[in-house]
Every structure is written in C-alpha cells, then in structure tokens.
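J.: give me coordinates for this.
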Amino acid sequence: MMAFPPQFLDEIRNRVSLSELIGRRTKLVKKGREYSGLCPFHNEKTPSFTVNEEKGFYHCFGCGAHGDQVEFVKQTEGLNFRETIERLADMAGMQMPVERPQERVRREKSATLHDVMEVAAQWFTAQMSTQSGLIAREYLERRQVSPLAQQLFRIGFAPDSRTAMKEAMLARKIPENLLIEAGLVIKPDNGRDSYDRFRDRLMFPITDARGRVIAFGGRALGDAPAKYLNSPDTPLFHKGHVLYNMAKARSQAFNVGEVLVAEGYMDVIALAEAGFEHAVAPLGTAVTEDQIRILWKMAPEPTLCLDGDSAGVRAAVRAAERVLPLLKPGYSLKFAMLPEGLDPDDLIKQRGAAAMQELLAAAKPLSTLLWENTLAGRSMETPEQKAAFEAALEEVTQQIQDQTVRGYYQKHFRNRLWELGRSSGGGKKSFDKGRAGDKRFGRFANQRKSGQNTRLQVTNVPNAGMGRGGELLLLTVLNHPKILESDFDEFAALQLSSAMLDRLHSAIIEIASSESDLDEEGLKHHLSKRGFAQQIDRLEKSAQGDLDWFADKEAAFDDARSGWKHLVARLKRKMLQDEVKIAETLLGEDLTPENLERLKIAQKALAEAEGNEADLDGFGVASGRSTGF
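T.: All right, here's what the predicted structure looks like:
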C-alpha cells in the first residue's frame, strides 16, 4: 500500500474542515471551542458527540467513536484508506501524489531535514548567551522584548562569521549537502567553499502548523543590503504557504474567535506580549491565496493590521484584490489601519494595549475598503462621472466568484450609491455628512438614522420586477405616497429588473427625498414634469380590478399599506425559495463546503422569512370589503 507523504496528509486536514465534513451527516451546534450533536455512528436522543476543530478530532462519549477526517470518511462511506485519501484530496482540490522511488527518498529526507532545522534553531538560540550575542541582547532590550517572549518565540542569533554555523553543524555529523538543501548554507556556482546564509542577524524560527521548525527569518543587526532575510524555498518551506507564528496563534484564535495579521515578526511578538496572542504575519510578501485559506481555518474574518501610510493602504488594496475571487458566505477580511508612522509595536509601547484594542474594534469591513478605494480621487460632479464610479464598482464585484456573495455586494453598493446621491445633489460636498444634507430630507433623514438595522434586512428584498409584482408595488405607492413616510427604506431597497420601472422607482425616491407632504396628486404631478406621464397612465390602466383593489387610490391607507407589505414579503419568500432550489441543485452536482454553506444560508433566510407577511386580520374592512388576498 502506498505511503502518503505526511505533508500531503497534513495539507488535506488543513484544507478540509472537520466540522463542515461531519456537519453534512449530522447537525452540529457550536459550544465554546467545540461542536456537539447526535452521533452519526449510533442512535441516540441526547447529544454525546463532540468535534474539536482545533485539535482535529471527533469523539463520541456514548459509543467511543473517535478519529479525524480520514477515519470519518472511511467509517461513513465504507472506503479503504487509499479511496478515502482520494475522496478527501478531491474535496480539498489537491492532486494525488504519485509514489516514485525518488519521492520515497525525498520523504525520508524531509524527516531528516526537520531534524536539521531543529538542531540549527537550538544552536542559534544558544548563541544569544555568548559574547558575540551581546549586540542581539542589547537590540531586544531596546525593543523591550521580555526574556519570556524571547524564550517562547525561540529568538536566536547568527554570529557575524562566514562559516560558524556550518562548522558547528558539521561537528554534529550533519552532512553539508543537507545544510545546503535546508537553506542554511549557500554553495556558490563557481565551486568555491560554501558559507552560512545568515550572518550577524537576529534569528526568528518559522514553524509549520505542527510547530516544527521549517525555516528562519533573520533581521540584520549591522549594515546589510537586506534588512530582513528569509530562508529560500526548500522541500520543507514555501513562504507563500506559511504564516509566522501560525502554530501558536491557532489555539488562541479559536479561543477569541478572531486572528490578527501584522506585517512582521516584531509586530507579532509585541502583540503577543500585550495579550494579543492570536497574531500572525506573512513572510515579507503580500498575503497569498493559500495564506488566506490558512487564516480562514483560524477565524472567518481575519483582521489585517496595516500602517496608515500610503504603503499600508496599497498593501490593504492588494489583499482586498487577492481575496475577492475567494470570498464565500461568512468568510471575508477586515482592515485596521494604524496611525501613520506607527506599527503595532510602536502603538502598544506609546499608547498601551487599550489603544490597540480600540483600533481593532474600529476595523473596516472589506466592503468599506473597496468602496473607499474605488471612490478615492474621483470627482462626482457630473452624471458621467457618477456613472463611471458605478461602472468601476461593478467591475470590482465581478471579481467575486461566489454568486450569492457577489449579489449581496452589488446590492450593498447600489444602496450606498443611492445614499451618496441622496446626501446632496452630487459633487464633492456630498461626502461631508452631518451637515445641511441631513436636514434637507427631514423625516426621511431621521428614518434612515433610526432604521439602520432594518436597512440591512431590506437589502434582501427580492427583484420586484418578477411578473406583475413590480408594477403593483409602484402603483400602490403612486396612489398612496404616505407609504413612503413609514416604509421609505424598504421601498428604496427594492431592485427592479424592468428598465422603465427602475427609472420610475428612482424618480419617486428622488422626489420623496426633496419634497415634503406629498399626496397622490402632488407625486404624480412631479413625475409628469419629469416625463413619466405615459408610464403612470399605463400602470393605472393595467390595474386588475378585484385582484389589485388595495393599490387603488380609493382604498383606505391601512389596507393599501398592508397589501403592499404583504406583497413585498411574498416576493421575498419566492426569491428565497428559488435560491434554496438553486443551492440544492448545486450541492447535488458538486458536494463542496462552499455549496453546503450556501444552502444553509438560503434555508436559514427562508425560515426567517416564513410568516413575515403583513398581518391581514381585518384587511379590507376599512375599504368596505370583506375579502383579502
């Protein structure tokens, strides 16, 4: 039987969430750091089955079932070991390895390389207490790195010597070729003697997810072309697939439900000393796709802590662009921009841990960063400029692969565009909130401020252009503009597929935003002046008597509003039912965690929407009718 490389099996476990895998067979409920549910291996009425995502195992206290992803698939699908690995590799999007003689040699060498890196880490640490290590100790003292932190992070020192480390390793019977392969020693192409890669540097061991040393990062203590130097790619180490401190931070991230991403080693150490032990750092590069996936294993919305200068903003934008195609329901990024000129280490030392916590609490969501970056430097004086801004936002959302997430981003940006236009007539003053623009809209401005939570809900209102529904919703408002006083946000959030209805909808919003005490005659007058007379006439002639009676101007307002809200809820429910069907079809075609999560979200939204229609008790009585919907 083929022996799979340990790194391959570790990567499968990292990529396939144990709780999501088991959650397909039995409903799991998160309780603290663990999940619990009914055991899928025996019949029980009281949950005795737990899943520990952090430690990577499940256990049933009733029947004793215990294992990881591999064992679970073997037991539940009746597969042998190889078939199980093939199944999990497919779920993880990984190619199965082909076992060749040279690969077996490489696998055995990897185990040996781990030993080499551990010996090197111990040697670097030992150099801290030598006479030559004084410069490193003084540097750490100036940076206020405590002895405990030095010990926990295994900080070491590489002497300013061309071959000191190599000679020490050779004395320990480690062959030169392994030192070269591990990236500790450089062999010149011209045939000259090899020499130490790291010299006169503070050394930071880099570990894998299991805490094994796989590489080093070195900070220059004297003059050097590169301030920081990392190990090269080796059989153990690929810098785009690893995060500094990820082994230690993982358990803490599970505890607090979040993970912080700083820029460098010293930032991570400073954060840990201030109580933020759930911090990691990329290794001198922008965050990669693989690193984002690792972060999502720790927490669904990692927070990037970046300098507030132009370089920090560029780094934030690069991370945002990198994550867009990967977004899935519930998983994103947040951005905490530090005061210009300060990194996390500086901020904590100057202002304390509380200042850092305050900064993290104010972190921007990804949607805000994308909006601000797209808006930056733009003039919004003319319709053409506004249209260009809208087109740029649409270009951003098209990078999102997940259809559900993309749809919500499009709705979010449409709502913000509407709010931007409503805050003033356009132009640069539209970004100056809290001034005359708020007063201009009177009752509706107050409604917006007090109804922010409602606003988030009404963005889920369906495409009201389905069939007759869109026309009926607008006709009711045309004949009963008072609906806008109580349900302005819900009306504004409607998304209409018909171009004509959409233009009429936008015109009603604009008129209602600038005019007060609108009645039916006044609203239609303003719309007619804008060229909508024919559209209004067509809507009124399309009324279907008894079926649409609540939309008629003769209907009592309470009946008109109840009918309107009931129709909105029905259309929303229809949209959610369609979304559930689509999600079920996708899951049936491709059993992935993303498709499963999409179905869960759709089902939850539909369950929450059930029964939310307007109360129709007494509907029609005020209008002299005895029939409802």
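J.: switch to C-alpha atoms for all contacts and neighbour counts from now on
T.: Will do.
J.: show the contacting residues for Leu21.
T.: Counting by C-alpha atoms under 8 Å, 6 or more residues apart in numbering, Leu21 makes contact with Gln69, Pro593.
J.: and the gap between it and Pro593?
T.: Leu21 sits 8 Å away from Pro593, going by C-alpha to C-alpha, to the nearest Å.
J.: chain center to the helix ranked longest in the chain, what's the gap?
T.: In the chain, taking DSSP state H as the definition, the longest helix is helix 557-589. Distance, stretch centre to chain centre, for helix 557-589: 27 Å (C-alpha atoms, centre = their mean, to the nearest Å).
J.: got the angle for the next helix or strand after that helix vs helix 557-589?
T.: Beyond helix 557-589 on the C-terminal side, the first helix or strand identified by DSSP states H and E is helix 593-609. Interaxial angle of helix 593-609 relative to helix 557-589 (axes from the mean of the first three to the mean of the last three C-alpha atoms, to 10 degrees): 160 degrees.
J.: contacting residues around helix 593-609?
T.: For helix 593-609, using C-alpha under 8 Å, 6+ apart, the contacting residues are 20-21, 24, 328-329, 404, 569, 572-573, 576-577, 579-580, 583-584, 586-587.
J.: which stretches of the stretch 251-400 of the chain form strands?
T.: 260-261, 279-280, 303-306, 334-337, 364-365 (DSSP state E, counting those that start in this stretch).
J.: over to the stretch 101-250 of the chain?
T.: For the stretch 101-250 of the chain, applying DSSP E, counting those that start in this stretch gives strands covering 156-158, 185-186, 195-196, 201-207, 213-220, 228-230.
J.: against Glu579, how distant is the spatially most central residue of the chain?
T.: Residue closest to the mean C-alpha point of the chain, counted by C-alpha atoms, centre = their mean, is Ser332 at 0.7 Å. Ser332 sits 22 Å away from Glu579, going by C-alpha to C-alpha.
J.: then Arg406 would be within a strand, right?
T.: No - counting by DSSP: H, G, I helix; E, B strand; the rest coil, Arg406 is not found in a strand; it is helix.
J.: my guess is it contacts Gln398. True?
T.: Yes - Arg406 is within contact range of Gln398, at 7.2 Å (criterion: C-alpha atoms under 8 Å).
J.: who has more neighbours out of those two?
T.: Using other C-alpha atoms under 10 Å as the criterion, Arg406 and Gln398 rank with Arg406 on top: 22 against 16.
J.: for that one, which non-adjacent residue is closest in space?
T.: The spatially closest residue to Arg406, leaving aside those adjacent along the chain, is Ile400, at 5.5 Å (C-alpha to C-alpha, 6 or more residues apart in numbering).
J.: contacts only, for Ser161.
T.: By C-alpha under 8 Å, 6+ apart, the residues touching Ser161 are Asp196, Arg199, Asp200.
J.: what is whichever strand or helix holds Arg503 packed up against?
T.: Using DSSP H and E, Arg503 sits in helix 499-514. With contacts taken as 3 or more C-alpha pairs under 8 Å, 6 or more residues apart in numbering; DSSP states H and E, helix 499-514 sits against helix 469-479, helix 483-492, helix 520-529.
J.: for comparison, sequence B:
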Amino acid sequence: MALPPNFLEELRARTPLAPLIQRKTRLTKSGRNWKGCCPFHGEKTPSFYVYDDHFHCFGCGAHGDAISFVMRAEGQGFPEAVERLAAEAGMQVPQATPEAAARERRARDLYGVLEAAEAAFRRRLRLPEGAQALAYLKRRGLSDDTIAGFGLGWSGGGRGVLAAELKAEGISPGQLAEAGLVREREDGEGFSDLYFNRVIFPIRDRRGRVISFGGRILGEGQPKYVNGPETSLFSKRRNLYGLDLAREGAFRGAPVVVVEGYMDVIALHQAGFTGAVAPLGTALTAEQMEELWRLTPEPVLCFDGDAAGGRAAAKAAEAALPLLTTERSLKLATLPAGEDPDTLVTRSGPAGFTAVLDGARPLSEALYALLTEGRPATTPEQRAALRNRLAAVANAIPDKSLAAEYRRSLLDRFFASTRAQPGGRGAQNGGMGRKPMPAPRARPAITRERTRTEQASTLMALTLRHPWLLGEVEECFAAVDLGDPVLGRCRDAVLAWLAEGHELDSTRLMDQLAGRGMAELATGLLRGAGVPEAASVDAQPKDALDAWWHFYGLLRGRAELEEDQAREGRAWVEATDPVAQARAQQRIIRLTMLLEAQHRGEMAEDAAGAAGLQDEQAMGGH
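T.: Here you go, the predicted model:
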C-alpha cells in the first residue's frame, strides 16, 4: 500500500534534515543552509549542500529528501526508511489494511473533486448569475488577472446547484461531503450546501493543490466569512491562505507578511507584496509558524492598531516564544488606526503599506510593550509580579543563551521604566506605550514591474559594457526573463553577434547594435541614472562579474535558480572539455551563492536599496 501523502509530508516536516545527515558526514553552516563533503562519493572539496527540505550534491548528482537519504545511506528500502524515521519522529505508520487503502484512494479522488468544484465556481462567476459577485470583487479593486490568479468564484444562489453540476462528472454527494463541500442533513435525508450565496476563495496547500474553500456572503447574513470543515486534506491549524503563492514571492525576495483575511492577502499580492498570507479563522498556531519559518527566518506579523490588535499581537508573541531559536524570530508591524491592509493599499498605494513594514519592530523590541500594556506597576507588589512575569516569559524560550538575552533585555527595560519617575509611574508612562508609527515617506511607488525593469536594464548595461562576461554567463543570459520585449530584442542581437565569433569588445558590440537600429537604446542603458559603478569602463573585472551575477539573482526565483543549478550540474558531469567543465563549475558556485543569499533575505534588501537609490536619482537627489 502506498502511504497517504499527508502522512509523508508530516514525516518530512518533523525530520530536520541537517541533524539526520550529520550522522554520516560533517556539515558546516553556509548562510541559512549547510554544506559538507558528500557521503556518497569520495571528495575533498565540499560540493554537498543541505537545504530546509532537500539535499543536493553537485559532484555526483545525489538529490532527495530525508527518506531517500536514509534509503541511500543505509541501503534500506522505502518501507524500512519510513518506519525508522517515523519511530524517531514519534509517528505511527498507517497499516496496510483494506480500510487504509480505501482511505488513500478516496484522498486521491478528493483532490479531483475539489479541482472540479473550483472550476465550477469559477465558471459561475462569469455567468449572469455571478454578476453581483463579480461586481463586488471589482468594487474592491481587484483586476481580472488577480481574480483569475486566486481562482475566485461564485457559489450560486440556488440549493443543490453544485451537486447537480458535478453529477455529470461522476461525482457523488458523498464525495462532496467528504471533500467538505456539503454536509449531511440531521434527519439523514440528503445533503445541504455549505456555500450558498457566497463569493468563493479556494484554499490551497503549499504545493498549490486545492484542499478547501472559504466563502464570503453577499448582503446581510452571518457569519460573513466561512471556511470549509476539517477533512482528510484540510486542517485549519496547518495551512495558511496564500501559502503557495507566498513561497514563490519569498524566494524572489518579498517579505513574508501575515495579515488577517482573504481580501487583505489578495490586495497585498496585487499591490506587489507577494509574500502575504493569512491564518484560516484561527489565532496563529505553532504549525503555521513553522510553515512561515520555512519561507523566511523573520516573518512580519501585521496587526490592527486598536486594542484587539494589541491583544492579538501579545498572544502571537507569547505563542512564538517556545519556538524561537537564534536563527528564527518574528517582526511585529502595527497598522494605522481604522485601517486594514486592503483599505490601506487602496487609499495610499504600495507606499502606504511599505511605511507599515518599515515600522515593523523585532520581537525582542516589541515584547516589553506588549507584556506591560494595561498592567499597573505602581506598588512594590505590582512591580514584583510584573518582574516575575517578564522573567517567566523569557524562560519559555528553549535556547538557554537566547532566553538569557531576552530576560536581560526585558529586565533592563523594566528597571529603566520603574526608575523613570518616583513611585514607579514611569512603568506606566515611560515604557508601556506602543512605538508610534512613522509617518509615510513621500516617494514614488515602487512596483514589482518597475523594479524588475530597472534590474533587467542594469544586467543588460553590464553585458554591453563588459561583453567578455559572456564567456561565463552566456547560458544564463540566454535563459533569464528580462520582462521587457525591447530588452529581449537587444539580448537576441547580442547573442547573435556572439555566435558569429567576434572579439568580445564593447565598442565593436555597440557598433553592431547601432547597425541594427539599437544605438539609442544601447547608449541609454549605459547612461541610465541607476547604472552601478561596475558598468563603467574602468571597473575591475571581478566587480563587473560579481555585479552581473547579483542582478541575475534578483531577476530569478528560487525554483528557477535550482533549475539552473541542476542544468549546470549535468553540464559539469557531461563535459569532456576541461575549459567547459571549469566554466560550468564556476556557474554552479555562483548559483549556489545566489540561492544562499535568497534564503538569508539579502536579495530583498538589495532590491529595495536599489529601487530607493533610483528614486532619489530620478528626483534629482545627489
């Protein structure tokens, strides 16, 4: 019997890969990842890398997850490897019973049922009966591309319409009930719809598969929003709305931001904040935090600026403390009073929400205000109780050295605030209030499209000024999506010139482009306001090469860089020419460094810094 996919995913999530592999080979930290000598072939220079959820050797090509590592390292079969890892993780392997096999078949079928339901909801949105729902989404400022990208739909206003429509596809009411789309009536006489007269929001797992739906009622009625019930595929505690899209956004450098609801997530993605997610009607759980930390070491939790938002922030902070390590924490951001992310980006554009993110505070800074707000500390008894509480909160952190740092920070603030005024009044006035939100800075809006165009233009300028780079980067230069047809035609002309075997000289390349009617374009690229020093005539070769790879990394997502890695790994293995093999190896090293920088969040910081510099130059700053 094949094991249920949910069981295998949870087993992988509960098995930290680096400690498992360290039993066979010594690993050292490399950014957020690990590297070492491959345990599967003899080597003296490390080419074996361990990431959050997989390993890869650029020497022998070994690749896989925890299960495949145990199978390969210890010569075990799949069942034995799973049994061993499950025992270490405290999990029970499902038994091969007829009932288990039936459950597995049903789980596979349920994905198909949910996909069919999503298609039906999406079709209905564009029918006359969905006009009211579509008008609602348009009034909320959503574009057709955004509506399609999130798979939004309409449930219909009639009873039993979904069951009737899907019956033609061979889907029974019982399957709809098991998928969480209908429920059996209390009297046992048939089924009733869970989604009626509602805008539909598909909920997907981290791999992009539909696992449930949420619905918002149109007009009066309660509850305003509903989520599907717990099923064999869907757990509110383990999933986040928008997680599948946020994974790609995070690896492209977007900050991971946790907001409250569906529309907040969708509005932020449309505004360019593609790392936005939301819990599914629950307070943030430990399982959801683990998912966030798989994307970034310091996600941002965004709360309303009212009292309820403060209570939610305090609850989330305390829930996170037992999970903190030296390599993963949180930031807390507070919205202006009366705003949510949806209304803020609608009213103020991306710059308004950027200001909120700029004001986000590390958990270590925000925690004291959250813990002391509303707690008087004017008497010795009150101060002693508060001091004990602060120490107890810090002691919840498992890492002893990190707990000591938090304890010292909290108590330093405590002593400073209680000494601020006689009688301890400073504890109420000097340290408990929330840090005021900085005023939004007046600056041009930074859109994803504008930023990518600037990055692609810089990459092209570096190539035009230093065409000798093509000896190392030709394959990657040909593969990257420049996002602009004009730049794409310029790139095609450069590659055609290269294929003719010309001397790699910038002047001759510029003459060639001029002959193709691209003189103004090429000159403009080299003289652009945001062109770095590395694109100058006097730049050192190493600086030019480093800058080229840097901007290449900004334009590629994690999945694309991993594909590049795999391609170059194959090229290195298959190459018979030592020169070609050396160049492939250099590209592998560069791509590995870019992936590590993305994991550390450095690419996002660099992209934001470059966009800010271009803003200043466009506004006449010096």
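J.: now the aligned residue in the first structure for Glu178 of the second structure: how far from Ser110 of the first structure?
T.: Under the alignment (TM-score structural alignment), Glu178 of the second structure maps onto Glu181 of the first structure. As for Glu181 of the first structure, its distance to Ser110 of the first structure is 10 Å (criterion: C-alpha to C-alpha).
J.: next: Gly240 of the first structure.
T.: Counting by C-alpha to C-alpha - Gly240 of the first structure and Ser110 of the first structure are separated by 19 Å.
J.: ok, the two, which is more surrounded?
T.: Ranked by neighbour count (other C-alpha under 10 Å), Gly240 of the first structure and Ser110 place Ser110 first, with 22 against 17.
J.: next up, the contacts around the residue nearest to Glu184 of the second structure when sequence neighbours are not counted.
T.: Distances taken as C-alpha to C-alpha, 6+ apart place Phe191 nearest to Glu184 of the second structure, at 4.3 Å, with adjacent residues excluded. Contacts for Phe191 of the second structure (C-alpha under 8 Å, 6+ apart) come out as Pro173, Ala177, Val182, Arg183, Glu184, Arg185.
J.: the nearest residue to Asn52 of the first structure once chain neighbours are set aside: neighbouring residues, count only.
T.: Using C-alpha to C-alpha, 6+ apart and skipping residues adjacent in sequence, the residue nearest Asn52 of the first structure is Glu34, 4.9 Å away. Using other C-alpha under 10 Å, Glu34 of the first structure has 17 other residues around it.
J.: same question for Gly188 of the second structure.
T.: The number of residues near Gly188 of the second structure, taken as other C-alpha under 10 Å, comes to 7.
J.: show me what it aligns to in the first structure.
T.: That one, Gly188 of the second structure, aligns with Gly191 by TM-score structural alignment.
J.: Asn239 of the second structure too?
T.: By TM-score structural alignment, Asn239 of the second structure lines up with Val242.
J.: same thing with Glu169 of the second structure?
T.: By TM-score structural alignment, Glu169 of the second structure lines up with Arg172 in the first structure.
J.: quick one: Gly431 of the second structure is in a helix?
T.: No - counting by three-state DSSP, Gly431 of the second structure falls outside a helix, being coil.
J.: which stretch of helix or strand covers the residue nearest to it when sequence neighbours are not counted?
T.: Nearest non-adjacent residue to Gly431 of the second structure, counting by C-alpha to C-alpha, 6+ apart: Ser417, 5.6 Å away. Assigned by DSSP H and E, Ser417 of the second structure falls within helix 400-418.
J.: average gap between that helix and the first structure?
T.: Superposed on the first structure, helix 400-418 of the second structure shows a mean distance to its aligned partners of 2.5 Å (mean C-alpha distance after the TM-score superposition for the first structure).
J.: so for that helix, what gets flagged as buried?
T.: By 16 or more other C-alpha atoms under 10 Å, the buried positions in helix 400-418 of the second structure come out as Leu402, Ala403, Tyr406, Arg407, Ser409, Leu410, Leu411, Arg413, Phe414, Ala416, Ser417, Thr418.
J.: circling back: ok, the aligned residue in the second structure for the residue nearest to Arg406 of the first structure - contacts?
T.: Aligned by TM-score structural alignment, Ile400 of the first structure pairs with Ile397 of the second structure. Applying C-alpha under 8 Å, 6+ apart to Ile397 of the second structure gives the contacts Leu321, Pro322, Leu323, Leu324, Thr325, Ala403.
J.: at 6 Å what do you get?
T.: By C-alpha atoms under 6 Å, 6 or more residues apart in numbering, the residues touching Ile397 of the second structure are Leu321, Pro322, Ala403.
J.: just give me the neighbour total for the counterpart of the second one in the first structure.
T.: In this case it means Pro322 of the second structure. Applying TM-score structural alignment, one finds that Pro322 of the second structure aligns to Pro325 in the first structure. Neighbour count for Pro325 of the first structure, taken as other C-alpha under 10 Å: 16.
J.: quick one: Pro325 of the first structure and Asp402 touch, right?
T.: No - the criterion here is C-alpha atoms under 6 Å, and Pro325 of the first structure misses it with Asp402 at 7.6 Å.
J.: out of the contacts of Ser161 of the first structure, which are buried?
T.: Applying 16+ other C-alpha under 10 Å to the contacts of Ser161 of the first structure flags Asp196, Arg199, Asp200 as buried.
J.: can you add distance to Gln252 of the first structure and give the strands of the stretch 251-400 of the first structure back as TSV?
T.: Shown next, in TSV, are these (distance: least, C-alpha to C-alpha, whole Å):
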stretch	distance to Gln252 of the first structure
strand 260-261	11
strand 279-280	9
strand 303-306	14
strand 334-337	18
strand 364-365	22
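J.: looking at those, which is buried most?
T.: Across the strands of the stretch 251-400 of the first structure, averaging neighbours per residue (mean count of other C-alpha atoms under 10 Å) puts strand 279-280 on top, at a mean of 30.
J.: would you write a ChimeraX line that selects the buried entries of the contacts of Phe191 of the second structure?
T.: To isolate the buried ones among those in ChimeraX, judged by 16+ other C-alpha under 10 Å, type:
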select :173,177,182,183
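J.: same check for the contacts of Phe191 of the second structure, but in the first structure.
T.: Contacts conserved in the first structure for the contacts of Phe191 of the second structure, using both residues aligned by TM-score structural alignment, their matches' C-alpha atoms under 8 Å: Val182, Arg183, Glu184, Arg185.
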